[in-house]
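Peer 1: The sequence isn't on hand, but the structure is:
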């Protein structure tokens, strides 16, 4: 099994989890308030589902989605285009020693939940669960 750079053992450390949650909250607030000087990004309602930190806390991967799916295809390019400004705001807001490099990925959590519901609704699966 290939190693994931976010999981070098049993899972992320408490520090990784804590810093990731701080960045998630700060990023959510910045995007909600429209603090970024980009009207195209500000017109989207962005949900930040999770932020995963690298073990050295130098890379923050934010899992994001557009609320209601509107503008989903444009979301990652808009965020990437504004990465330097977002990084500066996050670093200043949290007063971190080192502002992490921000990376953005689509949050597929809701898609996975829909797929799980679909699987559990299948007759064969329901029959196996009930036995």
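Peer 2: Received, thanks. A quick note: this is a predicted structure, and the numbers were derived from the prediction, not measured.
Peer 1: C-alpha only now, for contacts and for neighbours.
Peer 2: Fine.
Peer 1: who's in contact with the lengthiest helix in the chain?
Peer 2: Longest helix of the chain, by residue count under DSSP state H: helix 14-33. Contacts to helix 14-33, defined as C-alpha atoms under 8 Å, 6 or more residues apart in numbering, come from residues 36, 42, 45-55, 57, 60, 62, 86, 89-90, 93-94.
Peer 1: second one coming, line it up with the first:
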């Protein structure tokens, strides 16, 4: 006789209400959504996510260095991949890109989105993953922000204030 497979019983609705205490000790009920209740959204990326994201960044950087594109908008552009973030299931990747010495990376986003299937195929050839991730591109304005802060720090009135503190 074969044993019967049974599932564990769970409370209906999966307990989405929690009672919290505020600063005065009063009870405050907070409704949690399904996405807040489960782990994954607020956690740091795993080691595998970081490793795969860095490999994707390396492959994309090599492709942009070699300029193997038919699209004339991408062939003439010097694109830098500053960071890649990947979802926990490794199916969606976001690549943050910037242009060397220029801040008009927003103009290249349509061309990058047109080239995304080609880039996904090249990433799939280079990496041994179960499924190649969908790649989306976002502009990285961190370098522009850093240059702006550096420019502000070198202004005479700011330099004078910094010297007085030393």
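Peer 2: It's in. The shown structure was predicted, so the numbers you read here are calculated from the model rather than taken from an experiment.
Peer 1: and residue 162 of structure 2, that's in a strand?
Peer 2: No. With DSSP: H, G, I helix; E, B strand; the rest coil as the criterion, residue 162 of structure 2 is assigned helix and is not in a strand.
Peer 1: would you list every one of the helices in structure 2?
Peer 2: Under DSSP H, structure 2 gives helices at 34-37, 47-66, 72-75, 109-126, 142-153, 156-165.
Peer 1: so where is the second one in structure 1?
Peer 2: Under TM-score structural alignment, the match for helix 47-66 of structure 2 in structure 1 covers residues 14-33.
Peer 1: That stretch against structure 2, how far on average?
Peer 2: Superposed on structure 2, stretch 14-33 of structure 1 shows a mean distance of 0.6 Å to its aligned residues (mean C-alpha distance after the TM-score superposition for structure 1).
Peer 1: Please state the offset of that stretch from the chain centre?
Peer 2: Centre-to-centre, stretch 14-33 of structure 1 and its host chain are 9 Å apart (C-alpha atoms, centre = their mean, to the nearest Å).
Peer 1: Now that stretch: buried residues?
Peer 2: 16-17, 19-21, 23-28, 30-31 (16 or more other C-alpha atoms under 10 Å).
Peer 1: I'd like the distance between the residue most central in space within structure 1 and residue 74 of structure 1.
Peer 2: Nearest to the geometric centre of structure 1 sits residue 63, at 1.9 Å (C-alpha atoms, centre = their mean). Residue 63 of structure 1 is 14 Å from residue 74 of structure 1, where distance means C-alpha to C-alpha, to the nearest Å.
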